[in-house]
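Student: What shape does this take:
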Amino acid sequence: MDEMRLSFCLSPTAGVVHEASLQMPAGSTVEQALAAAATALPQFADVIHAAMPGMVGIWGKTTDLKHLLCDGDRLEIYRPLTVDPKIARRERFARQGARSTGLFKRQRPEAKAGY
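Tutor: Prediction:
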């Protein structure tokens, strides 16, 4: 088989996903697929070219630009996180209070908070 079919996904903002189907020669790398995707989605060419190795993945797992692709792979470009998930969870927990969330919602009468 000398051609393979790829799915390329890009989410420039939350809730918006752009997908393109790419035909690539067998043995193509991630870097070559990104170049082909830049021509398939010219409005996002600058985002695609600026993608760093840690922000590109296949089926949800990050990969490097020299990785060889297989037929049926889904190539994805990830956005950087705007908020650290640990900090967001701490802030959300502080807003909601200890007694109204998760494990602490149902507790024995007269028990200490968190037990």
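Student: okay, CA-based contacts and neighbour counts for the rest of this
Tutor: Will do.
Student: what are the ranges of the helices in this protein?
Tutor: Taking DSSP state H, the helices of the chain run over residues 30-40, 45-49, 85-96.
Student: what number of residues lie near Gly57?
Tutor: 21 (other CA atoms under 10 Å).
Student: Looks like it contacts Leu69 (just checking).
Tutor: No - using CA atoms under 8 Å, Gly57 is not in contact with Leu69; the gap is 10.9 Å.
Student: to compare against the first, here's another:
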Amino acid sequence: MADPLIDIEVAYAAVDDQALIALQVPVGTCVAQAIELSGIAERFPEVDFSQCPVGIFSSLLASPAEHVLRAGERIELYRPLLADPKEVRRLRAAKAAQARKVR
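Tutor: This is a model prediction of the structure:
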């Protein structure tokens, strides 16, 4: 008898492209296995998904190899930020202060 399957999703958003892959995996599949089964690495060959932070519905996982998936879960693969948000805010505030001085 075949193992029962559960429905899950794998999501990744690049700067100019995004993917939401729905698939069925056997009960007992861990996050790392599901990422491999999704084929996302073939769609984004420039990304090393083994180094990306991974979460389930925005909750970061410490160990994707240990989290066993439940039906309906969405695996999210996070890309690194291009700029530090704190630094961007600091630069914007400095620019606004400079603009006030010029007036």
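Student: Residue nearest the middle of structure 2, spatially speaking?
Tutor: Centroid-nearest residue in structure 2, with CA atoms, centre = their mean: Leu77, separated by 1.8 Å.
Student: aligned partner of that one in structure 1?
Tutor: Applying TM-score structural alignment, one finds that Leu77 of structure 2 aligns to Ile77 in structure 1.
Student: doesn't Val56 make contact with its match?
Tutor: Yes - counting by CA under 8 Å, Ile77 of structure 1 does reach Val56; the two are 4.6 Å apart.
Student: in structure 2, which spans are strands?
Tutor: Remark: strands assigned in structure 2 by DSSP state E are 5-13, 18-26, 54-56, 59-60, 74-77.
Student: quick revisit: distance-wise, check the match of Leu77 of structure 2 relative to Ala14 of structure 1.
Tutor: 13 Å (CA to CA, to the nearest Å).
Student: export the strands of structure 2 to a markdown table and tack on distance to Arg89 of structure 2?
Tutor: Listed next are the strands of structure 2 as a markdown table, based on distance: least, CA to CA, whole Å:
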| stretch | distance to Arg89 of structure 2 |
| --- | --- |
| strand 5-13 | 23 |
| strand 18-26 | 26 |
| strand 54-56 | 26 |
| strand 59-60 | 25 |
| strand 74-77 | 25 |
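Student: Please identify the deepest-packed of those.
Tutor: Of all those, strand 74-77 has the most neighbours on average by mean count of other CA atoms under 10 Å, namely a mean of 24.
Student: What's the average distance for that strand when superposed on structure 1?
Tutor: Comparison of strand 74-77 of structure 2 with structure 1 after fitting gives an average deviation of 0.7 Å (mean CA distance after the TM-score superposition for structure 1).
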